[in-house]
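Peer 1: Here is a sequence together with a model predicted from it:
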Amino acid sequence: MEVATFKAACAACGQEFLRPELSDFAYGDFILCTKSGSDFAHFSVIENPACKLVEPQLPKGVKLTDVMASLADPVSEEPLVSYPVCPTCQSSKLAFWRGEQSGKREVLPATFTQFLELSISEQQLAVQEAVRRVAA
């Protein structure tokens, strides 16, 4: 999917960088980021079969996007997170984002192959472990 990129700035190191952002009309669609901030993946809550398995198991107060990022297959051999990350210093503290639009980039779909290949009981355990990781 081709996604518009916007200028963002890191509050920790001051570096400006481009970050893909979906439009306000992209209901149920989310962009995940690698822990290094160098790559991205997108998923749709409505269309993703993994979401249908995960959502009923979530305790109140736990964000679906956080758990889905934790369960997603790695991108460029890196785990995904649901928040923006500075590609220079890996801080998640941004001074601003959604600044001036500055081009477009391709963002591949997030995959959940490893999770979906588990048995039902293993999927339930994987969701419980993901909830513990994101709640910590």
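Peer 2: Alright, I've got the coordinates.
Peer 1: alpha carbons only for contacts and neighbour counts from here, please
Peer 2: Fine.
Peer 1: show me where this protein has strands.
Peer 2: According to DSSP state E, the chain carries its strands in the segments 2-10, 16-20, 29-34, 40-44, 80-81, 94-96, 101-106, 108-109.
Peer 1: I'd like the ones you listed as a markdown table, with mean neighbour count appended.
Peer 2: Putting the strands of the chain into a markdown table (neighbours: other CA atoms under 10 Å) gives the following:
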| stretch | mean neighbour count |
| --- | --- |
| strand 2-10 | 19 |
| strand 16-20 | 23 |
| strand 29-34 | 22 |
| strand 40-44 | 21 |
| strand 80-81 | 26 |
| strand 94-96 | 15 |
| strand 101-106 | 14 |
| strand 108-109 | 16 |
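Peer 1: ok, and here's another one to check against it:
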Amino acid sequence: MKLVLFEYTCKCCGNFYKAPQINPYAYGEFLLRKRNSPTLRYLDALNTPAYAEVADELRVNEYTRALDDITRADVLQIIFGSAACDPDVDGEPFELGLLPCCTDCGETVSISWQITDPIEFVEKDLIPATFSGWLNLTGRDRKKKVLAVLTRLSRFAPTRGRREEI
């Protein structure tokens, strides 16, 4: 797959490095990343039933159904990797929206990033994300999984019997 290179500056160590991203003009396509690892997975969200199913769960979930569509889409991207994607062989989850890890210190916190100028491309063989765990869950268990991930990862989760405000 043809990816675009971005330039990053690590917030932790100041290292300047390049890493691939999906073309910024692509719609519904994402790279899933792991923390402190260069491992990637590809997601074509528009053609992945699991993505729509997690989105549907968020539309009816008591803690997220009152959110506007844009905020709920943000929540979907925060939780999707942990909720529906199979983890890597080491058991670590993949995440949407995670910046690439620094080539020196391995952290995923950058103070700046931009597309290279002139634009540089790189060809990479990407492994598609898989969803075996999600597909093997019953509808009820999928609801529980979404709630568990919301509770663990998101400010939209229940706390002391109430939903936290945005």
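Peer 2: Nice, thanks for sending it over. Just so you know, these numbers come straight off a predicted model, no measurement behind them.
Peer 1: TM-score them against each other, please.
Peer 2: The TM-score (TM-score structural alignment, normalised by the length of the first structure) is 0.84; 136 aligned residues with a CA RMSD of 2.1 Å.
Peer 1: follow-up on the earlier one: make JSON lines from the strands of the first structure and add distance to Met68 of the first structure to it.
Peer 2: As requested, the strands of the first structure are exported to JSON lines (distance: least, CA to CA, whole Å):
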{"stretch": "strand 2-10", "distance to Met68 of the first structure": "20"}
{"stretch": "strand 16-20", "distance to Met68 of the first structure": "18"}
{"stretch": "strand 29-34", "distance to Met68 of the first structure": "9"}
{"stretch": "strand 40-44", "distance to Met68 of the first structure": "9"}
{"stretch": "strand 80-81", "distance to Met68 of the first structure": "9"}
{"stretch": "strand 94-96", "distance to Met68 of the first structure": "22"}
{"stretch": "strand 101-106", "distance to Met68 of the first structure": "20"}
{"stretch": "strand 108-109", "distance to Met68 of the first structure": "13"}
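Peer 1: Determine which of the ones you listed approaches Val134 of the first structure most closely.
Peer 2: For those, distance to Val134 of the first structure was read as CA to CA. The smallest value, 9.6 Å, belongs to strand 80-81.
Peer 1: Which residue, other than its chain neighbours, is closest to the residue positioned nearest the centre of the second structure?
Peer 2: Centrality entry for the second structure: nearest residue to the mean C-alpha point is Leu96, 1.1 Å, by CA atoms, centre = their mean. Using CA to CA, 6 or more residues apart in numbering and skipping the chain neighbours, the partner closest in space to Leu96 of the second structure is Leu32 (4.9 Å).
Peer 1: for the one you found, what are its contacts?
Peer 2: Contact partners of Leu32 of the second structure, counting by CA atoms under 8 Å, 6 or more residues apart in numbering, are Leu40, Arg41, Tyr42, Leu43, Gly81, Phe94, Glu95, Leu96, Gly97, Leu98, Ala129.
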